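S.K.: here is a sequence together with a model predicted from it:
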Amino acid sequence: MPWYENFFHGLTQDAWKAAQTDDQTRLDLEWLVETLEFGPDDRLLDVFCGYGRHALPLARMGCSVVGVDISDEYTAELRGAARRDNLPVETVSGDFLTAPLTGLFDAGYCLGNSFSFFPRPVMLAFLRRIADLLKPGGRFLAHTGMIAESVLPDFQERTWMPLADNFFFLAENEYDPLESRMDSHLTYLKNGKTETRLAQHYLYTLGELRHLFREAGFAEPTCFGDTDGRAYELGDTDLWLLAERR
């Protein structure tokens, strides 16, 4: 069983929410609007939608959003929020690779480090599925901090992070150079409660991602290091990769 099938529940969910800020979400949304070039009534695909911090505001702009996530907790939360505000959001719970999705989308996006969950054969299938779901010329924006040029120059074996009052997060990382994979042993501590998880991220180089996107059916991607449109540089914390369906 892939590690992510039994990862997203309990304190893991609380930690992800606590780590997000309103300012970052606002910048994300502005960048999505600028790069994806969608309009009102367009149909958007949110890959690994989480609890909907992007899907809900985009739906308020008039878009129809379909969000896919493997976490039943998150999709239930998103579905309830959309229903309360009468927003055009559809949720699909399950593995994106096999999720029942129909029709074509005007644009899509995958934000957060979930973009790096898969080894190469699965990653190619993942990108091909996204390409197959987009209309020709449809744009896809991916965001991740988990690429080789971002992680390896200053590899952190141990990271301790306060998330909120009485809420802490510890990551102990190991890198497998033969698999190009980082294994992270995670500990969450909140109000005296402790939970542990294993996460695995495949650290592709930017060159590898570029070739995978092209092989999957996208045109040459553009790579940014921030939401200000600056080109990605070695050591940047984040990668924003924009590609158009051929």
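M.R.: Noted; the coordinates are in hand. Residues are numbered from 1 along each chain as shown.

S.K.: contacts and neighbour counts: CA atoms only from here.
M.R.: Fine.

S.K.: contacting residues around the helix or strand hosting M182?
M.R.: Assigned by DSSP states H and E, M182 belongs to strand 181-190. For strand 181-190, the external contacting residues (Cα atoms under 8 Å, 6 or more residues apart in numbering) are 11-12, 15, 166-176, 194-203.

S.K.: one more to weigh against that first structure:
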Amino acid sequence: MAWYHTYFKGLPQRAWKLNQDEEYTDFEVDFLRDVLEITPESKVLDVLSGYGRHALPLAEQGTTLTCIDISQEYCEELQTISSKQQLPLEVICADVLNYALPDQQFDAAYCLGNSFSFFPRAEMQQFIGQIASALKPGAHVAIHTENLAESIFPNFQTRNWMPVQEDIVYLAENEYRAEGGYIEAEQTFIAGSERVAHNVRQHIYTLGEITYMFELAGLVVVGTFSNLEADPFMLGDEQLYLVACKQ
């Protein structure tokens, strides 16, 4: 069983949510509306949606959302909010690799939140292919990652730590496994007497690899940006926002 099947619950999940900047999330939602050409009539797929920090604002403006995520806690939270507010939002709690998305049903799709590094090469190609198949011709997809090779390797850190709100501390020990193209990390979350540790595997891709895999799936990359102001991505930039269009 892959690490992400058991990671997103309890303390790590709480730490991730507390570390999100609501204002920045609002900017990301505006970015998605722009680059994906989202309208209130659009049907949009949120892949690895988490607790719906992007989906909820879109649904509140009338856009129809389908959200898929593996975390039962996140899915229950999102479903509760959606039902209470009577939003046009469907929640699917499943491993996206084992779930058959409907063909050519969506006007746009996105995968944000630095989730675009969970899968090894063969599974990543399958993942991209599933998203492509679910999109209508001419639809756009956006992804975000901080684990691009061009971002990680110029300043690779074997150890790092970060304080989180509510006195949570995050620590990580990282080792790059070149033969497999991934980072093996031991991540530890500490809050008072509570301590939770996970072994995490993040697969590292070059921008060229991602572009090639998108093209194999029938998705043409139309933009690669380092920030929400749409500055072109360059070597050493800390993050990538990539936008592609289905042929």
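M.R.: Good, I have the coordinates. Note that this is a predicted model, so its numbers are computed, not measured.

S.K.: superposing both, give me the TM-score.
M.R.: Superposed pair, TM-score by TM-score structural alignment, normalised by the length of the first structure: 0.98. Supporting alignment: 246 aligned residues with a Cα RMSD of 1.0 Å.

S.K.: any idea how far the strand holding M182 of the first structure is from the chain center?
M.R.: With Cα atoms, centre = their mean, to the nearest Å as the basis, strand 181-190 of the first structure stands 18 Å off its chain's centre.

S.K.: inside helices: which ones of the contacts of strand 181-190 of the first structure?
M.R.: Secondary structure from DSSP state H places 11-12, 15 of those in helices.

S.K.: quick one: the most far-flung residue of the second structure relative to its centre from I92 of the second structure, how far?
M.R.: Residue farthest from the centre of the second structure, counting by Cα atoms, centre = their mean, is S193 at 30.4 Å. Per Cα to Cα, to the nearest Å, S193 of the second structure is found 34 Å from I92 of the second structure.

S.K.: before we move on, what about V222 of the second structure?
M.R.: From V222 of the second structure across to I92 of the second structure, the span is 29 Å (Cα to Cα).

S.K.: so between those two, which is more surrounded?
M.R.: Between V222 of the second structure and I92, I92 has the larger neighbour count (other Cα atoms under 10 Å), namely 20 against 12.

S.K.: quick one: that one and L32 of the second structure, what's the gap?
M.R.: 21 Å.

S.K.: cool, K9 of the second structure as well?
M.R.: Counting by Cα to Cα, the gap from K9 of the second structure to L32 of the second structure is 27 Å.

S.K.: now Y99 of the second structure
M.R.: Distance from Y99 of the second structure to L32 of the second structure, by Cα to Cα: 24 Å.

S.K.: the two: which is more packed in?
M.R.: More neighbours surround L32 than the other of Y99 of the second structure and L32, with 24 against 12 (other Cα under 10 Å).

S.K.: tell me if I'm right that the more buried one and I38 touch.
M.R.: Yes. Assessed by Cα atoms under 8 Å, L32 of the second structure is found in contact with I38 at 7.3 Å.

S.K.: show me the helices in the first structure, by range?
M.R.: Secondary structure of the first structure by DSSP H: the helices cover 11-19, 22-36, 55-60, 72-84, 120-133, 148-151, 206-216.

S.K.: and stretch 220-238 of the first structure, end to end?
M.R.: Note: stretch 220-238 of the first structure ends 19 Å apart using Cα to Cα.

S.K.: buried sites along that stretch?
M.R.: By 16 or more other Cα atoms under 10 Å, the buried positions in stretch 220-238 of the first structure come out as 221, 223-227, 232, 235-238.

S.K.: would CSV of those with distance to A82 of the first structure be doable?
M.R.: CSV is the format used below for these (distance: Cα to Cα, whole Å):
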residue, distance to A82 of the first structure
P221, 32
C223, 32
F224, 31
G225, 32
D226, 29
T227, 27
Y232, 35
G235, 38
D236, 35
T237, 32
D238, 29
